[in-house]
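**Student:** Make a model of this:
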Amino acid sequence: MIAEEILARARDSTDLPAGWVVFPLLRQKVILGIVGWALGMLLGLGLCGMVAPIVIPFNYEHGLFSAIFATILLGSFLFIGLGSAWTMISDIYRLKTASQQIIVITPEDFVQQAGKKITHVPLINIRYVTARGMPPPAHSEEDKQTPSITKHAASQTQGRGLAPAVIRLSRRRLRAPTSLAFLDTRTAKEVVLVNDMAHGDPAAIGTVLKQYAASVQ
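**Tutor:** Got it, this is the predicted structure:
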């Protein structure tokens, strides 16, 4: 099945084949992110605007050290302000194109659409699924008694229904990582799936992807 067909069926929640898992864009998380980046932009640019009249030209007329200090300080504020503004604009774009921001895992394929970019990788070509971030804490006795993800998935493979259950288990076992990536063996290149929580917990997505990939390899 080609990527466009997979994406079309994934968007139609009434016609989702068994075994498909869909991670749509979580609008609420993106909106909260936009608010946070807006505050970061205001803070960074505001501090830069407040400090600039104090250090310019005074610090640049009183030696190299003072000039370097002022430059680093202003550069840091500008970086925070402009970086937050850029990320905020990117999130606004993602929110406007929410229907084109989706991750789909089928028993045979991985498909992701991010705007106009579509990534389609057969599961047989996926290796080294890695969630980067905080390492998992030691398992408690309660965790050891919890059924494995593999057993759970075998008993529940009804598309979107799998995702919430895996996410709940993942939240108990893992500290949220910041990104998720894998190696595409066709090109020997790394494919970065997500770098935030806009589609849910990267660890949960990685758990599902690892399991599905292992089942065909």
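**Student:** hey, let's count contacts and neighbours off CA atoms from now on
**Tutor:** Will do.
**Student:** okay, now residue 108: neighbour count?
**Tutor:** Residue neighbour count, defined by other CA atoms under 10 Å, stands at 16 for residue 108.
**Student:** my guess is it meets residue 122, correct?
**Tutor:** Yes - proximity of residue 108 to residue 122 meets the contact threshold set by CA atoms under 8 Å, at 6.0 Å.
**Student:** Check which helices and strands the biggest helix by length in the chain sits against.
**Tutor:** Longest helix of the chain, by residue count under DSSP state H: helix 64-96. Contacting helix 64-96 under the criterion 3 or more CA pairs under 8 Å, 6 or more residues apart in numbering; DSSP states H and E are the following elements: helix 27-55.
**Student:** In the helix it packs on, which of the residues would be classed as buried?
**Tutor:** For helix 27-55, burial by neighbour count (16 or more other CA atoms under 10 Å) applies to 27, 30-31, 33-34, 37-38, 40-45, 47-48, 55.
**Student:** re the thing from before, now the helix or strand following the longest helix of the chain against helix 64-96, angle please.
**Tutor:** Reading on from helix 64-96 to the C-terminus, the next helix or strand found by DSSP states H and E is strand 101-105. Put simply, strand 101-105 runs at 70 degrees to helix 64-96, going by axes from the mean of the first three to the mean of the last three CA atoms, to 10 degrees.
**Student:** want to put them side by side, so please do this one too:
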Amino acid sequence: MESSEIITRARTEGERPPGWVVLPLSRNSVLVGILGWFTGVVLGLGLFGIMAYSVIPHNYQYGIIAALITTLFLGFLLFVGLGSLWAMIVDTRRILQADKYLIVITPDEFLKQEGEKIIHVPLMYVRHVTARGAPPPDRSTSSPENRPNPNARENVLSLFGGRAFTPSGMGWRMKRMRTPTSLAFVDSRSEHEVIVVDDKSHGDPFMIAALLKQYAASAQSIA
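**Tutor:** Purely as a prediction, here's the structure:
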């Protein structure tokens, strides 16, 4: 099936064949990301401006070490501010062109539309589906973070500081902050890595990975 036909049928709910997985862009997720980037712009460029006003030219008059340290701090703040600004612009464009961002998994094919770029890979060539990052938290009562009877120390800490400040709560937060979550696979025709997602704008990457593995295994077993 041609890419244009897959996209057209995926966007028309009444024409979607059974078994198709259609993942449009989640505007709410992207908006949350934009708010985060905006905070980075304000903090990065704001602190850069305040610090530059305070230390230039004074710190550059006290030798090379003071000048080097000052330059490193200013460079870091400028990098954070400009990097966040660029990411905010990119996400804003995604919001404005949300209808051009789509992931479709059919029983036979994988397709991703990202603006004008379209990636179309038959599932029989999908290999090594890999989700990177911290998986969703284990909500079962057998996990330490969710056991029904926390110890006395955690009860006292949670009473004064909330559950987030207990050892189990802080451990859960560290797991969630470990690495950015992304999903990719290898196209065996060219051995090139294909990035499926690098954020949660199309849903949980681990859920998408499970679906992609299931569909790819089914297509390859039939082939």
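**Student:** that older thread, of the buried residues of helix 27-55 of the first structure, just say which sits nearest to residue 101 of the first structure.
**Tutor:** Within the buried residues of helix 27-55 of the first structure, the smallest distance to residue 101 of the first structure is 10.4 Å, found for residue 27 (CA to CA).
**Student:** Tell me if I'm right that the closest one and residue 97 touch.
**Tutor:** No - distance between residue 27 of the first structure and residue 97: 10.6 Å, which falls outside the contact criterion (CA under 8 Å).
**Student:** Where in the second structure does stretch 88-101 of the first structure fall?
**Tutor:** Aligned by TM-score structural alignment, stretch 88-101 of the first structure falls on residues 88-101 of the second structure.
**Student:** Now that stretch: buried residues?
**Tutor:** Within stretch 88-101 of the second structure, the residues that count as buried by 16+ other CA under 10 Å are 88, 91, 92, 94, 95, 98, 100, 101.
**Student:** which residues does the third one contact?
**Tutor:** The neighbourhood of residue 92 of the second structure, defined by CA atoms under 8 Å, 6 or more residues apart in numbering, consists of residue 34.
**Student:** can you check the last one too?
**Tutor:** Residues counted as contacts of residue 101 of the second structure (CA under 8 Å, 6+ apart) are 24, 25, 94, 112, 113, 114, 115.
**Student:** contacting residues for the residue nearest in space to the middle of the second structure?
**Tutor:** For the second structure, the residue whose C-alpha lies nearest the mean C-alpha position (CA atoms, centre = their mean) is residue 199; its distance is 1.8 Å. When contacts are counted by CA under 8 Å, 6+ apart, residue 199 of the second structure is found next to 180, 181, 182, 205.
**Student:** So which of the residues you listed belong to helices?
**Tutor:** Those of the contacts of residue 199 of the second structure mapping onto helices are residue 205, per DSSP H.
**Student:** mind checking what residue 159 of the second structure lines up with in the first structure?
**Tutor:** When the two structures are superposed using TM-score structural alignment, residue 159 of the second structure falls opposite a gap in the first structure.
**Student:** since we're on residue 159 of the second structure, how many residues are nearby?
**Tutor:** The local packing count at residue 159 of the second structure equals 12, with neighbours defined by other CA under 10 Å.
**Student:** could you point out which element follows the host helix or strand of it?
**Tutor:** Mapping residue 159 of the second structure onto the secondary structure by DSSP H and E places it in helix 152-161. The first helix or strand that comes after helix 152-161 of the second structure along the chain, using DSSP H and E, is helix 167-176.
**Student:** Now do that following helix against helix 152-161, angle only.
**Tutor:** Using the same axes, to 10 degrees, helix 167-176 of the second structure lies at 80 degrees relative to helix 152-161.
**Student:** how about helix 167-176 of the second structure: buried residues?
**Tutor:** Neighbour-count burial for helix 167-176 of the second structure flags 167, 168, 169, 172, 176 (criterion: 16+ other CA under 10 Å).
**Student:** farthest-separated two in these?
**Tutor:** Checked with CA to CA, those reach their widest spread between 167 and 176, with 14.4 Å between them.
**Student:** Need the three-state assignment for residue 187 of the first structure.
**Tutor:** coil (DSSP: H, G, I helix; E, B strand; the rest coil).
**Student:** which position in the second structure aligns with it?
**Tutor:** By TM-score structural alignment, residue 187 of the first structure lines up with residue 190 in the second structure.
**Student:** Would you mind naming the helix or strand containing residue 138 of the first structure?
**Tutor:** Since the elements are taken from DSSP H and E, residue 138 of the first structure ends up inside neither a helix nor a strand.
**Student:** Against residue 88 of the first structure, how distant is the residue nearest to residue 27 of the first structure when sequence neighbours are not counted?
**Tutor:** The spatially closest residue to residue 27 of the first structure, leaving aside those adjacent along the chain, is residue 95, at 6.7 Å (CA to CA, 6 or more residues apart in numbering). Summarising the geometry, the distance separating residue 95 of the first structure from residue 88 of the first structure, computed by CA to CA, to the nearest Å, is 10 Å.
**Student:** swap in residue 94 of the first structure?
**Tutor:** With distances taken as CA to CA, residue 94 of the first structure is found 10 Å from residue 88 of the first structure.
**Student:** residue contacts, the residue nearest to residue 60 of the first structure when sequence neighbours are not counted?
**Tutor:** The spatial neighbour of residue 60 of the first structure that comes closest, neighbours along the chain excluded (CA to CA, 6+ apart), is residue 67 at 4.6 Å. In this structure, residue 67 of the first structure makes contact with 59, 60, 61, judged by CA under 8 Å, 6+ apart.
**Student:** distance of the residue mapped onto residue 196 of the first structure from the second structure from residue 32 of the second structure?
**Tutor:** Residue 196 of the first structure maps onto residue 199 of the second structure when the alignment is built from TM-score structural alignment. Using CA to CA, one obtains 12 Å as the distance from residue 199 of the second structure to residue 32 of the second structure.
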